[in-house]
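Participant: Sequence and predicted structure below; questions after.
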Amino acid sequence: MPEETDMELKDKVSPSRVGEKRWWHRWFRTPGELRELGVVGINMRNARFLLPNNPRRLYDLVDNKLRTKALAEEKGMTVAETYGVARTPHDVKVLHKLLEGRDAFVIKPARGSGGKGIMVIDKRKGKDFLKPSGAVVTEGELKNHVSNILAGLFSLGGKRDEALIEYRVNALELLTSLSFQGAPDVRVVMLHGYPIMAMLRASTKESDGRSNLHQGALGIGIDIATGVSVHAIHHGRTVTKHPDLGIDLVGIQIPEWDRILEMAVMCQEMTGLGYLGVDIMIDEKFGPLMIEVNARPGLAIQMANGIGLMKRLEPVVAEHKRRPSAELVDKIAYSKKYFRALD
């Protein structure tokens, strides 16, 4: 689904790692120079990797979050519990019944795009609700928000939608310390089931607890081999500390990294999509939770890692041709070996 990372990277580049030619932020680059650096733009992504590998008939498996969660549960993956689904205006009127006994929860469109329409409620305050930022949301405002979801205000193509009410993830303290009033998530991008790149998306005061990079969240590149953060960006600019918290962003070990990669590859197997992104959050109690699968993963992950995607996509294309039936463990081992970030 279109999202904050769907952008052409013609003049937004960051210093690279792994001993490759360095990128400099906002210097103009010709198409030829971008190709040499391995930068993948939207047109190239669509023509060479997305359209040939993602049959249209499979899109609904991931564009509908309810279907995606059901598939993940069948595969034995842990997902955020669904408390209820609002489908009709009547459901909006009796929303209080769906929320009964729930102090913290997330409301999101089943077919939302780019993180739009997601509302995180942290606690109750009398008859009202509080966001992680402390902003008050009345019951009437909550119902209006759900009505807007049903009307398709946040959905792909503006079609009528359903509103999911689900468990509000209690992220690990290690990760919440990197995020301003929001729970960060890990995005893993894959081709043919091989993990290509990963990043942690952490919120800032500007992004209001959301992990949307266009709204001011941070993109923190993660070494595929070790799960350690190696590079970070904010509005396309390289940073080393959180702009609000002053916390170091590089050198952080992401917990349960092997399990995260395993879940990402399982998502590829369960959907059949060749090119995709998987979003995972790490809960204090339940560990890694599959949150979402994206059939149109964006491109700012290159900036977060300081590496052009083509440097990794082309080797995987060749490896997939050589070993089309490689097992999950072999794909992860390949990515760890050949996509390791160097000091």
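Facilitator: Received it, and whenever you're ready, just let me know what you need.
Participant: only C-alpha atoms for contact and neighbour calcs from this point on.
Facilitator: Will do.
Participant: Report the buried residues of stretch 33-43.
Facilitator: Counting neighbours by 16 or more other C-alpha atoms under 10 Å, one finds that the buried residues in stretch 33-43 are Leu34, Leu37, Gly38, Val39, Val40, Gly41.
Participant: Can you name the two of the residues you listed that sit furthest apart?
Facilitator: Leu37 and Gly41 (11.8 Å; C-alpha to C-alpha).
Participant: Now do the helices in this protein.
Facilitator: 31-37, 42-44, 51-53, 60-63, 65-74, 89-93, 95-98, 139-150, 173-176, 257-271, 301-305, 310-322, 328-338 (DSSP state H).
Participant: okay, those helices, which one's buried deepest?
Facilitator: helix 301-305 (a mean of 29; mean count of other C-alpha atoms under 10 Å).
Participant: And it, how far out from the chain middle?
Facilitator: With C-alpha atoms, centre = their mean, to the nearest Å as the basis, helix 301-305 stands 13 Å off its chain's centre.
Participant: Need the contact partners of that helix.
Facilitator: 5, 12-14, 16-17, 39, 197-199, 219-222, 230-233, 236, 308-309 (C-alpha atoms under 8 Å, 6 or more residues apart in numbering).
Participant: Stretch 67-85 too?
Facilitator: 60-62, 98, 162-169, 263, 266-267, 270, 286, 288-293.
Participant: about what we covered before: CSV please, covering the helices of the chain and showing distance to Ile282.
Facilitator: Below are the helices of the chain laid out as CSV (distance: least, C-alpha to C-alpha, whole Å):
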stretch, distance to Ile282
helix 31-37, 33
helix 42-44, 30
helix 51-53, 29
helix 60-63, 20
helix 65-74, 16
helix 89-93, 30
helix 95-98, 25
helix 139-150, 26
helix 173-176, 8
helix 257-271, 9
helix 301-305, 19
helix 310-322, 26
helix 328-338, 20
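Participant: Second structure follows, compare the two:
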Amino acid sequence: MALWSLPKFTRPRVLSSKGIMGMNRRNIDYISRYNPRRLYPLVDDKLQTKRIALASGVTVPDLIGTIRQQHQVRHLAEMVSEWPGFCIKPAQGSGGKGITVIVRHDREYYTKPSGVQETIDDLERHVSNILAGLYSLGGKQDVALIEALINFDDSFEGYSFEGVPDTRVIVFKGFPVMAMMRLSTDASDGKANLHQGAVGVGIDIGTGRAIRAVQFDQPVEHHPDTGRRLSELQVPDWETLLRLSASCYEMSGLGYLGTDMVMDKLRGPMLLELNARPGLAIQTANGTGLLPRLRQIEALNSSRMSVEQRVAYAREHFSIPVTAATPTAASAG
């Protein structure tokens, strides 16, 4: 039980003493300081992120097409007719809102991972809502992206329920400082959203192995739907994933960001999206605070370090012993 048990701290002073970073400090000391606002469109718009990723040689899911105008919605069925499965997402959505995944179809009924079937009218209505800005940041008019499905790596079988598990890595000044996997559950409706009930698994930066796991901020040992023991989770091709995440620093120009990666069994690590305002729940999943690691990087003269050197430094200095037991909350100011 030592791997997963963790005392719960709630008072801001206690959290701060344990290195837990709160939202105010994140916003003022790191996001505002290291992320120029002029660069936000590169990560807030998934289509722009895809373009800069491809230009930098970073693997991303295949783009089937885009729908920008209402009159194009009626072409959706034709656009996806030759694709056995696909994903519809808003270009400027956040938190997984507005994403619809179709795993198979017969051109009449379109089946979601849960088994629920949609008609083309249902999907067209959803795309229209995306264009109207129902899911976008600030309610602005948006673009619908139609992407190919990800064939997630077989090594994750049983670790996620009706959804693709993804890996969030916090990258600071090009150093991967903390990582977690988000595993979808029945409670999260097959989406890797921790607030909706997905499981967050802290991942050791040094090895790619699970440190501990939480659901709704409470430690768990097994996946609630599949029963798979979470302490056995190991992310394959971990070195490559870290290098890709670290390279997003040069790619985006953002000093403090979250990279969301998936493992495709055919194409390896693949970038889903970037986040200029990554959440703080990753500290709960890891059972440790971000602040000591961020301060350690700030004290370095790292301007001439390569991606490989930054990854090697992070793996050496930020690996956590599996017996570590540290605080679980991330709400300090």
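Facilitator: Perfect, I can see it now. Keep in mind that what you see is a predicted model, and the values were worked out from it rather than measured.
Participant: For Lys205 of the first structure, which of the helices of the first structure is the nearest?
Facilitator: Nearest to Lys205 of the first structure, of those and by C-alpha to C-alpha, is helix 173-176 at 13.2 Å.
Participant: Can you state the mean residue-to-residue distance of the closest one versus the second structure?
Facilitator: Following superposition, helix 173-176 of the first structure is found to deviate from the second structure by 2.0 Å on average (mean C-alpha distance after the TM-score superposition for the first structure).
Participant: Of the buried residues of stretch 33-43 of the first structure, just say which sits nearest to Thr88 of the first structure.
Facilitator: Gly41 (39.6 Å).
Participant: Alignment lookup: that closest one to the second structure.
Facilitator: Counting by TM-score structural alignment, Gly41 of the first structure corresponds to Gly22 in the second structure.
Participant: next one: Gln268 of the first structure
Facilitator: Checking TM-score structural alignment: Gln268 of the first structure goes with Tyr249.
Participant: my read: its match touches Val171, true?
Facilitator: Yes - under the criterion of C-alpha atoms under 8 Å, Tyr249 of the second structure is in contact with Val171, at a separation of 7.3 Å.
Participant: Could you tell me which residues touch both of the two?
Facilitator: Joint contacts of Tyr249 of the second structure and Val171 (C-alpha under 8 Å, 6+ apart) are Gly255.
Participant: hmm, back to that, isn't the match of Gly41 of the first structure up against Leu280?
Facilitator: Yes - taking C-alpha under 8 Å as the definition, Gly22 of the second structure is a contact partner of Leu280 at 7.2 Å.
Participant: Can you get me a residue count around the aligned partner of Glu273 of the second structure in the first structure?
Facilitator: Aligned against the first structure by TM-score structural alignment, Glu273 of the second structure finds its counterpart in Glu292. Neighbour count of Glu292 of the first structure, defined by other C-alpha atoms under 10 Å: 22.
Participant: What residue, apart from its backbone neighbours, is nearest Glu292 of the first structure spatially?
Facilitator: Asp279 (5.1 Å; C-alpha to C-alpha, 6 or more residues apart in numbering).
Participant: Likewise for Ile320 of the second structure?
Facilitator: In space, Ile320 of the second structure is closest to Asp204, 6.1 Å off (C-alpha to C-alpha, 6+ apart).
Participant: Equivalent analysis for Asn53 of the first structure, please.
Facilitator: Nearest non-adjacent residue to Asn53 of the first structure (C-alpha to C-alpha, 6+ apart): Gly274, at 4.7 Å.
Participant: what's the spacing between the equivalent of the residue nearest to Glu292 of the first structure over in the second structure and His71 of the second structure?
Facilitator: By TM-score structural alignment, Asp279 of the first structure lines up with Asp260 in the second structure. Applying C-alpha to C-alpha, to the nearest Å, one obtains 32 Å for the distance of Asp260 of the second structure from His71 of the second structure.
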